[in-house]
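K.L.:
Make a model of this:
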Amino acid sequence: MTDKAQRHQARMQKQKQIVDAQIQQADNDKGLLLCITGNGKGKSSSGFGMVARALGHDMNVGIVQFIKGAMSTGEEAFYRRFPDKVAYHVVGDGFTWDTQNLEQDKRSAEQGWAIVKSLLANPDINLILLDELNIVLKMQYLHSNLVLQDLAKRPSMQHVIITGRGAPPAIIDAADTVSRIDDVKHAFRDGIRAQKGVEL
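P.N.:
So this is what the prediction gives:
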């Protein structure tokens, strides 16, 4: 074995000891609250990826899509193929700059939240994706404190994922895991429209 290979092996052995110790200390189970925010692309994609992972474990999933109701998406077309495992609800009326109707947007958000509360109350639902909820909260169509109160009442092992840019500080503080996706570069700014299978 070369000196470089020996040094690499020694570093990886130390790394393994650290990781193994961390895994051993992480011995609690709980329903997680996850927040995926930031201005970059991939927040909803991450949430729907976790939905796929949950289905791989034969879990029951609830999906409530805020804001995006006016557009047809590939994820909706796909996950509606599993009506026995996925409760899929689209409750938005489209992007806020399209609707231009504050009262309508608030009503849609409140109606959507009533659906969310029914999912939160169901112990048979293992994971809930609240797609674009952060935008709803940022625009104050719903209040973060009310949302957090309802989330706190959910079954102890129920996981909830909240996506959307502009996550309010209260959501970030309450979440167990927060990921922020940065906008480094986007094809749209080069005049390329949203592509099926990538954005739609």
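K.L.:
Only C-alpha atoms from now on, for both contacts and neighbour counts.
P.N.:
OK.
K.L.:
Verify the stated contact: Ser179 with Leu33.
P.N.:
No: in this structure, Ser179 is not within contact of Leu33 by CA atoms under 8 Å, at 11.6 Å.
K.L.:
Who has more neighbours out of the two?
P.N.:
Per other CA atoms under 10 Å, whichever of Ser179 and Leu33 has more neighbours is Leu33, with 21 against 14.
K.L.:
Next up, the contacts around that one.
P.N.:
Contacts for Leu33 (CA atoms under 8 Å, 6 or more residues apart in numbering) come out as 159-162, 174-177.
K.L.:
One more, please, to line up against the first structure:
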Amino acid sequence: MTTDSQAHTEKMKRIKAARDRLMKHKTGEKGLIIVHTGNGKGKSSSGFGMILRCIGHGMPCAVVQFIKGSMQSGERDVLKERFSDICAFHVMGEGFTWETQDRDRDTEMAQAAWDKAKDLIRDERNRMVLLDEINIALRYDYLDIDDVVRFLAEEKPPMTHVVLTGRSAKAPLIEIADLVSEMTEVKHPFREQNIKAQAGVEF
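P.N.:
The predicted structure follows:
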């Protein structure tokens, strides 16, 4: 008689064999265009997690923040203070759009951030470049989506990963992306419990 433990072992053996057959043919590598979007939490956090992975592997990388500006940020502080030799960090925005209330200035700052981003992406020493909240700049048309898509498709070095975060990713960007994740909000304490943004969770 087969025990639960034996049945589990046999099932796992079959899964492993199928997985090994699948992985045998997954041998390619390329620089990916990665989009984190959706209304749920975790888009920037996931991007910064990837940046930390790069640092852990000794891979030079860079971050350009398009929107958050001078807001306190634990990830920004630790990257600038401890890993500036391997991760260039550029805060280019001046805050959320409802705080600045100046479309011309927001557009100017977003364009400056995009110019910096292009320089960092063109530098093949950077294995990954995180464009934090660029989707917000694209959503409000502070940047030309066609220009961003064209650059990523035609000028991004073959082995450079580019991560683009923010809600409401536009369809042309999703179309050219290699990996798209949509964060879905199920519950949030800000709405349900009147809990403010907290250090270590949101920033």
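K.L.:
picking that back up, let's see if you can find the most crowded of the contacts of Leu33 of the first structure.
P.N.:
Ile161 (25 neighbours).
K.L.:
Are we agreed that that one is in a helix?
P.N.:
No: under the criterion used here (DSSP: H, G, I helix; E, B strand; the rest coil), Ile161 of the first structure is strand, not part of a helix.
K.L.:
Just give me the match in the second structure for it.
P.N.:
Aligning on TM-score structural alignment places Ile161 of the first structure opposite Val163 in the second structure.
K.L.:
now swap in Arg180 of the first structure and tell me
P.N.:
So, by TM-score structural alignment, Arg180 of the first structure is matched to Glu182.
K.L.:
what's the neighbour count on its match?
P.N.:
Residues lying near Glu182 of the second structure (other CA under 10 Å) number 18.
K.L.:
Test my guess that Thr73 of the first structure contacts Val198.
P.N.:
No: the criterion here is CA under 8 Å, and Thr73 of the first structure misses it with Val198 at 10.1 Å.
K.L.:
Show me which of these two is the more surrounded one.
P.N.:
Each of Thr73 of the first structure and Val198 has its neighbours counted (other CA under 10 Å); Thr73 has more, 14 against 10.
K.L.:
tell me the SS of His90 of the second structure?
P.N.:
strand.
K.L.:
Which residue lies closest in space to it, excluding its sequence neighbours?
P.N.:
Nearest non-adjacent residue to His90 of the second structure, counting by CA to CA, 6 or more residues apart in numbering: Val64, 4.8 Å away.
K.L.:
and that neighbour, which of the three is it?
P.N.:
strand.
K.L.:
SS state for Lys80 of the second structure?
P.N.:
Put simply, Lys80 of the second structure is helix when judged by three-state DSSP.
K.L.:
could you list every residue that touches it?
P.N.:
87-89.
K.L.:
now the helices: where do they sit in the first structure?
P.N.:
Counting by DSSP state H, the first structure has helices at residues 3-25, 43-56, 74-79, 96-99, 102-120, 133-138, 144-152, 169-174.
K.L.:
looking at those, which is closest to Val184 of the first structure?
P.N.:
Smallest distance to Val184 of the first structure across the helices of the first structure (CA to CA): 14.2 Å, for helix 43-56.
K.L.:
Quick one: distance of the closest one to the chain centre.
P.N.:
Offset of helix 43-56 of the first structure from its chain centre (CA atoms, centre = their mean, to the nearest Å): 8 Å.
K.L.:
hang on, the earlier thing: ranking the helices of the first structure by burial, who's on top?
P.N.:
Greatest average neighbour count among these goes to helix 133-138 (a mean of 23), per mean count of other CA atoms under 10 Å.
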